[in-house]
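Asker: Sequence and predicted structure are below.
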Amino acid sequence: MKKITLRATICSFVLLATAGCAKLDEKTYGSVIIDPNNASSTADLNGVYSQLNGQTDQANTYALQEHSTDEMMGPTRGTDWGDFGTWRKLHTHTWTPSHNQVSDTWDQLNIGVFRASQVIARATDNQIKAEASFLRAYFMFQVVDLYGQQPFRDPDAPNSAIPVVFNRADATAFIIKDLEFAEANLGAAPNIGKASKAAAQALLAKVYLNKAVYTAATVGGPFTFPKEDMDKVIEYANKITAAGYTLEPAGKYFQDFAWDNSEKSNGNIFGIYNTPSNVPGSAKNRWKMGLHYNQTPDGWNGFTTLAEFYNSFQPSDERRGVAYPGLTDKVGLRAGFAVGQQYGPGGKKLTQRSGTPLVFTPEVNLNYSTEAQGIRVFKYFPHPNADGTVTDSGEDNDYVILRYADVLLEKAEAIMRGGTDPNGQTPLAIVNAIRTPRGATALGSVTEADLLAERGRELYWEGWRRNDLIRFGKFNDPVDQRPNASDKTRTLYPIPQRAVDTNPNLKQNPGY
């Protein structure tokens, strides 16, 4: 046996069977034990799971899915967060095939696809094959969603072999087959960090809901949602409900993201399982990226939401922000959106570095912001110690990728788009079942615009906003700091130029 350390410096020909390799920043993503006599070992599979840890980064997959939307931006603050325009270009839809995060995301996701394919090709145990099939489907889903093409290399092919490239429709069919195999061979899991039958069903529902986007004749639509696909969404949603997943009760919305969500969440289906002694995919980036330097804990003073998005919440909506026991009383930080005067331990009013009051304002400028501008978001948050200090490591909030509220809203959308629910639920009943416990006023009717808005309020900053906006035909609309509509070709990111240059089967996406 030998231990192989896997790094982002893997050449393109390893992942995509290309002929050359551009120089990349070296980043280690973990190691995997390759044993030719026992290729189905747990260590091989764990190497695939470890590739998920990159999903918790504030950059790459998460940034491509969120900064390009109406709910997140990364303003430059003096000399902070300039980063050669990487965040600004995402929000303004002005990225190019050489954009650093477009390239890095492509590498990270395709490493996941390739490593999962290795396990599937060599494993003899169906449980291991099924878990690897689910993981490959997840990574491939993200590639298809972001880039619209999927290079695929046979793990047993020589390094010199040029891989096939699945178009978007064929890749979607491939993903569905992987997930159907996973669903048939998986059962319950000990925690959200392991693939389960419900996880496969949740991802199947998401794939079928987006299938119209992935099989459209023209990038960016128009989209036609076949009834049989919508019925599949409903079928898988109903299976997950039957398995016992539920919404959090009134006053407990943030329990899905808190430090004890492993034990107390009723609706988290799949993600990264963290414990105090083992934190493979810490969620702390999600609060560090918005916290001001003078808050407890201190942060990076970066990303904000947009005022219009914040204003879409009713003041009574718990999801907008609440004092959270064990957090607010210890360090002054509230769960949810942070706007206005900020407070520290003991209720002390905080100041900026200049000594002026730390007041987060709705107004923000993408190019020239002060350190206090912009509404911050703390959907995940740390667990303060009894004395009010915060240990800036080992935070054990599970990182959530798939959860039940998302599945329910997908079901409501599928019914609205022509699907039939054998249980007789209506979109209105589903949406109000989510809104009412959160303190939001029940709606009298539900339109497509209402449903998109509700998905935003329920799932904000979870990495699904771009996906939703595209499906509803709203991704290219003007938003704050992007005053003009972008072209529909921007619903796909470009294939990184070095990948196109070295794999003749890859064709650059329209518009690039």
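Answerer: Perfect, thanks for sending it. Numbering: from 1, shown residues only.
Asker: can we go C-alpha only for contacts and neighbour counts from here?
Answerer: Will do.
Asker: Quick one: the helices in the stretch 51-200 of the chain, in order.
Answerer: Using DSSP state H, counting those that start in this stretch, the helices of the stretch 51-200 of the chain run over residues 61-66, 86-91, 100-122, 126-147, 168-185, 197-214.
Asker: start to end distance for stretch 433-447?
Answerer: 16 Å (Cα to Cα, to the nearest Å).
Asker: before we move on, back to that, let me have the helices of the stretch 51-200 of the chain in TSV, extended by mean neighbour count and distance to residue 21.
Answerer: Compiled in TSV, these are given as follows (neighbours: other Cα atoms under 10 Å; distance: least, Cα to Cα, whole Å):
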stretch	mean neighbour count	distance to residue 21
helix 61-66	22	22
helix 86-91	22	23
helix 100-122	22	12
helix 126-147	24	20
helix 168-185	20	25
helix 197-214	25	30
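Asker: between the ones you listed, which gets nearest to residue 309?
Answerer: Between residue 309 and the helices of the stretch 51-200 of the chain, the shortest gap by Cα to Cα is with helix 61-66, which sits at 12.8 Å.
Asker: hmm, who's touching that closest one?
Answerer: Helix 61-66 is touched from outside by 55-56, 72, 90, 101-102, 105, 142, 146, 461, 463-467, with contacts defined as Cα atoms under 8 Å, 6 or more residues apart in numbering.
Asker: Relative to the whole chain's centre, how far out is it?
Answerer: Mean-position distance between helix 61-66 and its chain equals 7 Å (Cα atoms, centre = their mean, to the nearest Å).
Asker: I'd like the helices of the stretch 51-200 of the chain laid out as JSON lines, including distance to residue 485.
Answerer: Below are the helices of the stretch 51-200 of the chain laid out as JSON lines (distance: least, Cα to Cα, whole Å):
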{"stretch": "helix 61-66", "distance to residue 485": "17"}
{"stretch": "helix 86-91", "distance to residue 485": "12"}
{"stretch": "helix 100-122", "distance to residue 485": "21"}
{"stretch": "helix 126-147", "distance to residue 485": "19"}
{"stretch": "helix 168-185", "distance to residue 485": "25"}
{"stretch": "helix 197-214", "distance to residue 485": "19"}
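Asker: put this beside the first:
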Amino acid sequence: MKRIKYLVLTLIAGSMLTACHQDLDQTPIDPDLFTEIDVYANIDEAKSALAKVYASMALTGQQGPAGQADIAGIDEGFSQFTRMLYNLNELTTDHAVVGWGDPGLPDLHEMDWGAGNDFTEAMYYRLAQVVSFSNSFISNAGQLGTEDAEVRSFIAEARFIRAYAYYNLMDLYANVPLVTEITANLPEQSNRQEIFAFIEAELKEIEGDLKPALSNEYGRVDQAAAQALLSRMYLNAEVFIGESKYAEALQYAETVINSAYSLNTTDGNGNGTAYDELFLADNDRNGAQNEFIFALNFDGINAQTYGGSTFMCHAPVGGTMDPAFFGVNGGWAGYRTTKGLVEKFESSVTASDAGAPVAWSDARANFYIDGQNYEIQTIANTFEDGYALVKYRNVDVNGNQGSDASGNFADCDIPLIRLAEMYLNYAEAAVKGGGGSVATAVTYINELRARAGADAIAQGDLTAQFILDERSRELQWEGFRRTDLIRYGQFVSGSYLWPFKGGVQNGKAVEDFRKIFPLPNNVLQINPNLTQNPGY
């Protein structure tokens, strides 16, 4: 399988400048300068420009892991897209806490962020940059002539990337400007209804120009990606637009399930499950790639960043954990999980630490407990409070370390959409009145559980709450949890508590406005057309 290369990195190095404004602490790079380079002379050069659109979500600057950042005012590694997706959608939930004290980071797991939070600001700028790069490519690629099917496919891919960025902007910030072309004018504010309608129309329009499922180069999107993103958006339609669209969510999930993608069942390392293969250094070729509908590609030599899978392999390693097992040269001793996630799994043995479970019949319960405490007493600078979680490992199925011999940077690709999510979408939509077959939904859930070595369920076990818990088990630390809890009314309410929710040890309800993040203060200072989200 071929990787789409980040060829344009050397092409644009030194030719893109960080935009400045005396009132700004963080500023995104000026994406319009990208259009000044003549990279549309032929289809091969245009492909390099398309690679930059993809790379805008994977990388953080112009020279590798650090040094010429796209976004100023925040540590460059912190600003990488998937790292911030994890922080905003997992660290704010029962799935994670972090002991680091970087300004703004503890506020996330305490659910006490403000409009000047470095991380919520940087994510807004990162996604705005992705939109700008996409707009630039879409505008300029037409120079090659849209009668060419390959050119139309390129443009459709960029439109998908833009739609994906807007999905996240809509989910995280709700009321953002909707900008579809490069302009010097300050944009007007849009709302979720308008953005939802835009994404829906875009994904349906580009479907025919995208390549069929699993027929594009690895790392590039196809028709199934557009269908899967529609399913995800329809599943959350009640939150986004106040209207149920479970039938549509089920329909598109079913279409993807019936496509060429397949659940990975190849247990390459012979440990009894094929689940861990999804998160190894060779997940672009060990069988996992056939489950990845949309993934960001990382390479320890050619695509270095302190975000991405480098972050996922280093940051959760600490205490007595052996960094070599994770294929890295050291742990960052930061992230671990709460008993809220641990309790989602049934255990067969319990330990003396407040009845903490120490043996599970589900391979997805890959907790590291040696020297770790089940109960969290303190968070700051304490890695031992809370079980560690083994997710990504920078080794292949044979245990060989990734391509970077130093152990600094990881090779694992990060899936943003995979087929397992569609199984869960179908099941939830079926249970919530979206049609389909509950019996089929049970079959899909049991396929996931069989891969993990968990017991099969009966049809009577398939409730909405069970599916939410199954999503927690299957999709842990993949950027879904906050959105899922909001959809189920459990994110801010007192109906479901976890350690240090709201900043107190046993958890508490928080304000309703926490379901969306604030627009950055700096953006509001620049653009008087925008109004801050309520509560901030």
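Answerer: Right, received. Where do you want to start? Keep in mind that this is a model prediction, so the values were computed, not measured.
Asker: Would you pull the TM-score for this pair?
Answerer: Here the TM-score for the pair of chains, by TM-score structural alignment, normalised by the length of the first structure, is 0.81; 453 aligned residues with a Cα RMSD of 3.0 Å.
Asker: that older thread, any idea which of the helices of the stretch 51-200 of the first structure gets closest to residue 28 of the first structure?
Answerer: Comparing the helices of the stretch 51-200 of the first structure by Cα to Cα, helix 100-122 comes nearest, at 10.9 Å.
Asker: how far off helix 126-147 does the closest one point, in degrees?
Answerer: If you take axes from the mean of the first three to the mean of the last three Cα atoms, to 10 degrees, helix 100-122 of the first structure sits at 150 degrees to helix 126-147.
Asker: With the second structure overlaid, report how far helix 100-122 of the first structure is off on average.
Answerer: With mean Cα distance after the TM-score superposition for the first structure, helix 100-122 of the first structure departs from the second structure by a mean of 1.0 Å once superposed.
Asker: where's the most centrally placed residue in the second structure relative to residue 149 of the second structure, distance?
Answerer: Residue closest to the mean C-alpha point of the second structure, counted by Cα atoms, centre = their mean, is residue 479 at 4.4 Å. Distance, residue 479 of the second structure to residue 149 of the second structure, by Cα to Cα: 34 Å.
Asker: Likewise for residue 116 of the second structure?
Answerer: To residue 149 of the second structure, residue 116 of the second structure is 45 Å away according to Cα to Cα.
Asker: With neighbour numbers in mind, choose between the two.
Answerer: Between residue 116 of the second structure and residue 149, residue 116 has the larger neighbour count (other Cα atoms under 10 Å), namely 16 against 13.
Asker: May I ask you to confirm that that one is in contact with residue 524?
Answerer: No: if you go by Cα atoms under 8 Å, residue 116 of the second structure and residue 524 don't touch, sitting 11.1 Å apart.
Asker: just checking, residue 214 of the first structure touches residue 149?
Answerer: No: the criterion here is Cα under 8 Å, and residue 214 of the first structure misses it with residue 149 at 9.9 Å.
Asker: Now list whatever residues contact both of those two.
Answerer: Common neighbours of residue 214 of the first structure and residue 149, using Cα under 8 Å, 6+ apart, are residue 168.
Asker: so stretch 416-426 of the second structure matches what in the first structure?
Answerer: Per TM-score structural alignment, the counterpart of stretch 416-426 of the second structure in the first structure is residues 401-411.
Asker: how much does that stretch stray from the second structure?
Answerer: Mean for stretch 401-411 of the first structure is 0.6 Å (mean Cα distance after the TM-score superposition for the first structure).
Asker: Show me what counts as buried in that stretch.
Answerer: 401-411 (16 or more other Cα atoms under 10 Å).
Asker: from those, which is closest to residue 27 of the first structure?
Answerer: Using Cα to Cα, residue 401 comes nearest to residue 27 of the first structure of those, at 23.0 Å.
Asker: Is the closest one located within a strand, as I assumed?
Answerer: Yes: membership of residue 401 of the first structure in a strand is supported by DSSP: H, G, I helix; E, B strand; the rest coil.
Asker: how close does the residue lying closest to it once chain neighbours are set aside sit to residue 135 of the first structure?
Answerer: Excluding its sequence neighbours, the residue lying closest to residue 401 of the first structure (Cα to Cα, 6 or more residues apart in numbering) is residue 271, at 4.7 Å. Residue 271 of the first structure is 11 Å from residue 135 of the first structure, where distance means Cα to Cα.
Asker: before we move on, what about residue 426 of the first structure?
Answerer: For residue 426 of the first structure, the distance to residue 135 of the first structure - Cα to Cα - is 32 Å.
Asker: Give the helix, strand or coil label for residue 470 of the first structure.
Answerer: Following three-state DSSP, residue 470 of the first structure is assigned to helix.
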